[in-house]
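**Student:** I would like the atomic coordinates for the input below:
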Amino acid sequence: MPGAPETSEADVATLYAPAGAASRSGAIDALRVLAVAGIVAGHVWSGPLVDAGLYTWHVPAFFLLSGYLWKPRGPGSRRAVPAEARRRFATIMVPYVAWLGLTLVLHLVMLDHRGQLTADGVALPLVGGSENAGPFGAYWFMPALFLSAVAYRALEAVPLAVRVAIIIGITAVIHRFGDVLAPLPLSVGVAGAALVFMLAGQGLQHVRDRVRHPVRTGAVCLLAGTAPILAGASEHLDIKYGELGTPALSIVVAVLISGGLLLILEGLFTRLPEGVHVGSTRLAVGCLMVVLTHTYVLWLLDIPDAERSAWVLVTALVVPWTVALVINRSALSRPLLGMPRLR
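**Tutor:** Now for the predicted structure:
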């Protein structure tokens, strides 16, 4: 933002970590882990309670964190957008393409073995967007994360007031025409819905130093966000399908819940030993893989929603996360996890 001090991702991530902790904040990584658990739970079960309690915040939390950790480049940086695209492509799209290729080959072999192989079975995973379901149902998220980051960097070229107006306009268009935009390839039609959450996250970044009691403030935000849901005033949102819920209110609710959770975790983690921070960060390296592959685990289990018990959720979380932790210790960590190898 114009006039704001340069704040790096590392600066924000370490600001609320204990002395001697690693360069990442365990609290921020804990929110990532919690949001992934919410995403998986939302795919294990379904219904109004799940939609209201999970879909409202679990994906917006990731976009809010993108804004919270944002490093402004300033209007004079001509290479900011290409540099952002290269960096995000390496950490988001390379793992996306790698897992898409691996799972698609396996998927096509299994479909052929079952006699269920169709043209859509090949085309839809490659095209992406909201048309994908089943084992590729969560793949929409990664292109949306990539495109929104590049778009947000590009918007730094215009004054803040214009930037806010553009983001509000994009949000309004998606709210009105989300059903038409959602099926477009690689989530290009709905990625813009992430911008409003990134803007809110960056706003939180700039006022964070003024929050002296993060647990209490976060609890107030959390209660304020859940109250409209409990009252039935705020509909759930689902960015994948371009569904942004009750106009304006659902977005505010999502920001309050995800921001409130972040503040609570930051306040709590300052009181926890370094080992908890390290454990949280270790788990966070597997978030991307769990998001991409848990739907395949559910597809293989082939258990109807109504018959799924808690062990299905545990399996869909533990199996991909365990594999991710193993991969993190190998040379495949960067292409499959988007993270450097743990040595």
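
**Student:** CA only for contacts and neighbour counts going forward, please
**Tutor:** Noted.

**Student:** Would you enumerate the residues in contact with Val252?
**Tutor:** Gly225 (CA atoms under 8 Å, 6 or more residues apart in numbering).

**Student:** Would you do the same for the sequence below? I want to compare the two.
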Amino acid sequence: MPSASVPPASAPIAWIDRLKAIGIVLVVLGHAVDGTLLHEVIYSFHMPLFFFASGYLFSARDARQPLSAYLHHRIVPCLRHYLVFSLVGALYYIVVKHWGPDHRPLGELLLHRAASVLAASGTSQLPSLTQPTTVWPIALWFFPALAWALVGLRLSARRASPVLVALACGAFALGRFAENQGWLWSLDAGVAAYPYLVLGHLLRRHRPVERSQPLPVRTGAWLLVLLTLGAVTAVLSSPWSQSAAVATALKPLAFAGIVLPGVVALTRPGPARWSGLLARSSLTVFPLHIIVFSVLDNLTRRSGPLQDLLAYGEPAGIVLRVLVSFAVLVPLHLLMLERRGPPA
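**Tutor:** A predicted model of the protein is given here:
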């Protein structure tokens, strides 16, 4: 893959920032409308967008780096973010559960949170624990899953495109088998994420959506990409049964119909200041908006006549949770992380 055909790894890519900005808004909105049809539609594609973007950002330089340097540059930050945000989430969880209405024993909470952080999976049942532990905040699975998928991409990226496609298909099958198995360190989620990184990497390798291409070419390429992402997501998230066939078929169509118009617009020239900020802030918004939701839930229960209006799932409650999440966490990201420069 000629390095001249690939944007420099350090250069911002405006449409990728716009894509990630849309993705993080959908992540927060999806959690705010849990249990609704909108939630199901958003969940059919919102996380693949992030993995796809990470695959596109995988550069020729990454593929040529020594494995040790690559692990230090791309994988260690994922694990560091996981541990830092895990400790923040665990501390909040322990405070709420021990000193809140539940009054659960401190020793039990410490044991559960330690098991959750060390397992880094959706659920993990360890001996002597009365119930499965759950990674909390729930978004933290993303960091170890991304680390696994990036390692897989690094080990396979120099292969020919047909080989990468075959590996991605194999990962589809393995990810479907491993789904919800609770493998340690989110290995099952990492396997399921690998195909989306491959798709993004192949798109970058062959550049079908660069601005230099005519709009019909970009539109057709994006339609193919989004239909593929939607189809893969549907296969990985739906049970293998006849009753799920209709939903499986509709998901990629809804995915393409909702996202395609916006994604085609993302490739337009122009500044991306706000989308760039949202894209970078997703590092903080993604794991911590669940804490914001929890705080708001506790506050709204004490809001008297406004309790029903601002309850979880109500229109005003949805707007409140989404707006407060970004109003609090974007400035927090700027204060805590942005001063050291945006992540590579």
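
**Student:** For the two chains, what TM-score is obtained?
**Tutor:** Once the chains are overlaid, their TM-score stands at 0.73 when taken by TM-score structural alignment, normalised by the length of the first structure; 311 aligned residues with a CA RMSD of 4.2 Å.

**Student:** Ala21 of the second structure matches what in the first structure?
**Tutor:** Under the alignment by TM-score structural alignment, Ala21 of the second structure pairs with Val33 in the first structure.

**Student:** Where does its match fall, secondary structure wise?
**Tutor:** Under DSSP states H and E, the secondary-structure element containing Val33 of the first structure is helix 26-44.

**Student:** what's the burial count for the nearest residue to the match of Ala21 of the second structure once chain neighbours are set aside?
**Tutor:** Taking CA to CA, 6 or more residues apart in numbering, and ignoring the residues beside it in sequence, Val33 of the first structure has Ala284 as its nearest neighbour in space, at 5.8 Å. Number of residues near Ala284 of the first structure (other CA atoms under 10 Å) recorded here: 24.

**Student:** thought Ala284 of the first structure was touching Asp29?
**Tutor:** Yes - taking CA atoms under 8 Å as the definition, Ala284 of the first structure is a contact partner of Asp29 at 5.5 Å.

**Student:** just to revisit the earlier point, looking for the alignment partner of the residue nearest to Val33 of the first structure in the second structure.
**Tutor:** Checking TM-score structural alignment: Ala284 of the first structure goes with Ala279.

**Student:** can you check Ser148 of the first structure too?
**Tutor:** Taking TM-score structural alignment for the superposition, Ser148 of the first structure sits opposite Ala149 in the second structure.

**Student:** Tyr93 of the second structure: helix or strand, and which one exactly?
**Tutor:** Using DSSP H and E, Tyr93 of the second structure falls within helix 76-99.

**Student:** To what extent does that helix diverge from the first structure after superposition?
**Tutor:** After superposition onto the first structure, the mean distance of helix 76-99 of the second structure to its aligned counterpart is 1.9 Å, using mean CA distance after the TM-score superposition for the first structure.

**Student:** which helices and strands sit right next to that helix?
**Tutor:** Contact analysis of helix 76-99 of the second structure by 3 or more CA pairs under 8 Å, 6 or more residues apart in numbering; DSSP states H and E lists helix 106-119, helix 142-156, helix 273-300 as its packing neighbours.

**Student:** residue contacts, the most centrally placed residue in the second structure?
**Tutor:** Note on the second structure: the residue nearest the mean C-alpha position is Met47, at 4.2 Å, using CA atoms, centre = their mean. Going by CA under 8 Å, 6+ apart, Met47 of the second structure touches Gly23, Val27.
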